[in-house]
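Peer 1: sequence first, predicted coordinates after that:
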Amino acid sequence: MSVKLGIIGGGVMAEAILSRLITAKVYSTYEISVSEPLSQRRDFLQQKYRIRVAFDNKAAAASEVLLLAIKPQALEAVVSELGALQEKPSLVISILAGVPLSRLESAFPDKPVIRAMPNTPATVGAGITAIAPGKKVENHHLSLARSIFEAVGQVVEVSESLMDAVTGLSGSGPAYVAIAIEALADGGVAAGLPRAVAFQLALQTVLGTATLIQESQLHPAELKDRVTSPGGTTIAGVAQLERAGFRSALIEAVQAATRRSQELGRS
């Protein structure tokens, strides 16, 4: 096969993945084929990345690796369209939220299938992707999947039973962090800071703290203890966060998103 990676669906996450793969030279432009129903989106992808782009899903499916990047409700239609395809991929990778391996393996019998959950920071190469292997997946399939998703960030392997929790935490987590940054900036404005300065302070504080924890390997609780001095400003703020249930709110948000992912998987 001349096409090494076929992607069905040309949305934001698909573009993030193919862009980073090309930049990291994991694949060359001529080795990638994308199918996308919207003509405007097809034109954009072809002009920007110089890859093969088509309306027909069969063009992307005739590849060594097939990445499904469509809406979950479109899966049945896509599978039906590919039913008569003679040349089929050696590995199928799905980033469809809530779609279990059992359903994917039924759609692609006799093929190794990997279920993956990337998150939106993948668009800047700072994402994290959880992958769950199907029954027919071997080590070289996992290595191939890792090479694809390592182009957009870190990769962890989990059992499929944990994928809903992954969705609730890292899949939905960027929204929680964005709300926290927005709220910190609003707090700064309420305390008298100009909006632009408050936003810059909030954003860099979150980014810098995450970088510090990552590079120092400090436990978050230890970093918090280092910042809070007796009778100081930080402990006053932390006490207010505890009174407002900030910690519980985040825990419950992850649990709620996990439950919703489970519901979507059953629908």
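Peer 2: Sure, I can see it.
Peer 1: all contacts plus neighbour counts: C-alpha atoms, from now on.
Peer 2: Fine.
Peer 1: check which residues of the host helix or strand of A239 are buried.
Peer 2: Element membership for A239, per DSSP states H and E: helix 233-244. By 16 or more other C-alpha atoms under 10 Å, the buried positions in helix 233-244 come out as I235.
Peer 1: now swap in stretch 173-187 and tell me
Peer 2: Using 16+ other C-alpha under 10 Å as the test for burial, stretch 173-187 gives G173, I181, E182, L184, A185, D186, G187.
Peer 1: do stretch 62-73 as well
Peer 2: A62, S63, E64, V65, L66, L67, L68, A69, I70, P72.
Peer 1: just the endpoints, please. Distance across it?
Peer 2: 22 Å (C-alpha to C-alpha, to the nearest Å).
Peer 1: try stretch 111-120
Peer 2: Per C-alpha to C-alpha, stretch 111-120 runs 28 Å from first to last residue.
Peer 1: with stretch 21-38 instead?
Peer 2: 23 Å.
Peer 1: and if you look at stretch 83-90?
Peer 2: End-to-end for stretch 83-90, by C-alpha to C-alpha: 15 Å.
Peer 1: so for that stretch, what gets flagged as buried?
Peer 2: For stretch 83-90, burial by neighbour count (16+ other C-alpha under 10 Å) applies to K88, P89, S90.
Peer 1: can you name the residues in contact with it?
Peer 2: K58, A61, A62, S63, E64, V65, L66, K111, P112 (C-alpha atoms under 8 Å, 6 or more residues apart in numbering).
Peer 1: repeat for stretch 233-248
Peer 2: V227, T228, S229.
Peer 1: looking at the residues you listed, which has the most residues close by?
Peer 2: T228 (15 neighbours; other C-alpha atoms under 10 Å).
Peer 1: in contact with that residue, which residues?
Peer 2: Contacts of T228 by C-alpha under 8 Å, 6+ apart are T234, I235.
Peer 1: picking that back up, now secondary structure and distance to F44 too, for the contacts of stretch 233-248, in TSV please.
Peer 2: Output for those, formatted as TSV (DSSP: H, G, I helix; E, B strand; the rest coil; distance: C-alpha to C-alpha, whole Å):
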residue	secondary structure	distance to F44
V227	helix	48
T228	coil	50
S229	coil	54
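Peer 1: and the comparison structure, right after this:
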Amino acid sequence: MSKIEKIALIGGGHMGGALAAAWLRGGKRAKVAAENLIVVDPSPGETIQALAEKHDFTISEALSLEQAERADLVVLAIKVQAADTVAAHLNQVMRDDTALLSTIAGVSLNRLALAFGDRPIMRAIPNTASEIGAGVTVCVANEAGDALEAEITRLLKGAGSVEWVHDERLIGAVGAVSGAGPAYVFLLAEALAGAGVAEGLPRDLAERLARETIVGAGALLASSKKSPQELRRAVTPVGGTTQAALDVLMGGGGGLPELVRQAVAAAERRSRQLAANSGNGGRER
């Protein structure tokens, strides 16, 4: 297909704001001009409102027929509970050949096809670091074709790295690892700072140390060719203080690795529950 230029972003919450920020900031190939971005949200978040003021674009309450006619791609960045209502309106205004990209957790390609008909449909699982271009997004598509997948990859690279899977059953695990992953890291920073305070550090110093330690460790992980396991072993002298701490984190019924496994499994199960409930209007059964 030809190059995607005009995008209708439905949803100006946290993820919609992160994607819009990435596109407006993006490099030469991934950048989307403000005049080519249509944002729709009756109650937009702070990030998207700030972007609208900075880049001088309007946020609409609903996608108009004229806006829909000009859109090459419609991106759904809404909550699963709003999917049915939004789909009912979009089907009245979207062109039959407009591609659809959904970031809605738990709503399958099949459910999207039932709601939006025979058109190129893709799902994307981004994460919150997309806002600063350091995210990772994993995508899956129906019969979208290589050219469209390449266009979506180009656009999403403004938000960070992009991966594709060809089995939608993997998407739940993707969301549990990379989609929810930043929250796990933030919790670690919170817990690490709290532990420092418990040992007598001033709160502001403990929070700075926790933040910078995680930022630095992440940068080292990104720049190194070594695996996380190799890096951990390299900074853990036998019998030292780090070893004493890791004995606690890795002991007692599996320790932190087992807790993380259980957390990811719980998130993946929730993804499957949402997928099942999306056929019931997004309501819990």
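Peer 2: That came through, no problem. Predicted, not measured: the structure shown is a model, and the values here were computed from it.
Peer 1: for the counterpart of L155 of the second structure in the first structure, which non-adjacent residue is spatially closest?
Peer 2: Matched to the first structure by TM-score structural alignment, L155 of the second structure sits across from I148. Of all residues not flanking I148 of the first structure in the chain, L21 sits nearest, at 6.8 Å (C-alpha to C-alpha, 6 or more residues apart in numbering).
Peer 1: and the one you found, what's its match in the second structure?
Peer 2: Match for L21 of the first structure (TM-score structural alignment): W23.
Peer 1: the helix or strand that contains its match vs the first structure, average distance?
Peer 2: Using DSSP H and E, W23 of the second structure maps to helix 14-25. Aligned to the first structure and superposed, helix 14-25 of the second structure gives a mean residue distance of 1.5 Å (mean C-alpha distance after the TM-score superposition for the first structure).
Peer 1: list the contacts for T167 of the first structure?
Peer 2: A97, M117, A257, T258, S261.
Peer 1: what do you get if the cut-off is 10 Å, keeping everything else the same?
Peer 2: Residues in contact with T167 of the first structure (C-alpha atoms under 10 Å, 6 or more residues apart in numbering) are 97-98, 117-119, 130, 173, 254, 257-262.
Peer 1: tell me how far the residue located most distally from the centre of the first structure lies from V238 of the first structure.
Peer 2: Distance from the centre of the first structure peaks at G231, with 41.1 Å (C-alpha atoms, centre = their mean). Counting by C-alpha to C-alpha, the gap from G231 of the first structure to V238 of the first structure is 12 Å.
Peer 1: what's the match for R232 of the second structure in the first structure?
Peer 2: That one, R232 of the second structure, aligns with K224 by TM-score structural alignment.
Peer 1: what is the burial count for that match?
Peer 2: 14.
Peer 1: quick check: it vs F246 of the first structure, distance?
Peer 2: 15 Å.
Peer 1: what's near enough to touch K28 of the second structure?
Peer 2: Counted by C-alpha under 10 Å, 6+ apart, K28 of the second structure has contacts G158.
Peer 1: is the match of R232 of the second structure in a helix, a strand, or coil?
Peer 2: Following DSSP: H, G, I helix; E, B strand; the rest coil, we place K224 of the first structure in the helix state.
Peer 1: what sits against it?
Peer 2: L218, T234, I235, V238.
Peer 1: show me what the third one aligns to in the second structure.
Peer 2: Mapped onto the second structure by TM-score structural alignment, I235 of the first structure lines up with Q243.
Peer 1: what lines up with E182 of the first structure in the second structure?
Peer 2: By TM-score structural alignment, E182 of the first structure lines up with E190.
Peer 1: its match contacts E207, correct?
Peer 2: Yes. Assessed by C-alpha atoms under 10 Å, E190 of the second structure is found in contact with E207 at 7.6 Å.
Peer 1: mean per-residue distance, whichever helix or strand V140 of the second structure is part of versus the first structure.
Peer 2: In the assignment (DSSP H and E), V140 of the second structure maps to strand 135-141. By mean C-alpha distance after the TM-score superposition for the first structure, the fitted strand 135-141 of the second structure averages 0.7 Å away from its aligned residues in the first structure.
Peer 1: and the angle for that strand with helix 14-25?
Peer 2: Put simply, strand 135-141 of the second structure runs at 100 degrees to helix 14-25, going by axes from the mean of the first three to the mean of the last three C-alpha atoms, to 10 degrees.
Peer 1: ranges for the helices of the stretch 1-150 of the second structure?
Peer 2: Using DSSP state H, counting those that start in this stretch, the helices found in the stretch 1-150 of the second structure span residues 14-25, 46-55, 65-70, 83-93, 109-116, 146-156.
Peer 1: which stretch among those helices comes nearest I214 of the second structure?
Peer 2: helix 14-25 (21.5 Å; C-alpha to C-alpha).
Peer 1: can you check which part of the first structure the strand holding V140 of the second structure sits on?
Peer 2: Counting by TM-score structural alignment, strand 135-141 of the second structure corresponds to 127-133 in the first structure.
Peer 1: who's in contact with G9 of the first structure?
Peer 2: 15, 34-38, 42, 55, 57, 60, 67-71.
Peer 1: any idea what it aligns with in the second structure?
Peer 2: Match for G9 of the first structure (TM-score structural alignment): G11.
Peer 1: distance check, its match against V40 of the second structure.
Peer 2: 6 Å.
Peer 1: what residues do the two have in common as contacts?
Peer 2: I59, E61, L76, A77.
Peer 1: can you find the partner of the first one in the first structure?
Peer 2: When the first structure is aligned by TM-score structural alignment, the residue opposite I59 of the second structure is V53.
Peer 1: just give the closest residue to its match, not the sequence neighbours.
Peer 2: V34 (4.8 Å).
Peer 1: what does the one you found align to in the second structure?
Peer 2: Match for V34 of the first structure (TM-score structural alignment): V39.
Peer 1: could you list every helix and strand that the strand holding V140 of the second structure packs against?
Peer 2: strand 99-102, strand 121-125, helix 146-156, strand 160-164, helix 171-174 (3 or more C-alpha pairs under 10 Å, 6 or more residues apart in numbering; DSSP states H and E).
Peer 1: could you export the ones you listed as a markdown table, including distance to N277 of the second structure and mean neighbour count?
Peer 2: Listed next are these as a markdown table, based on distance: least, C-alpha to C-alpha, whole Å; neighbours: other C-alpha atoms under 10 Å:
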| stretch | distance to N277 of the second structure | mean neighbour count |
| --- | --- | --- |
| strand 99-102 | 17 | 22 |
| strand 121-125 | 17 | 24 |
| helix 146-156 | 28 | 18 |
| strand 160-164 | 25 | 17 |
| helix 171-174 | 14 | 22 |
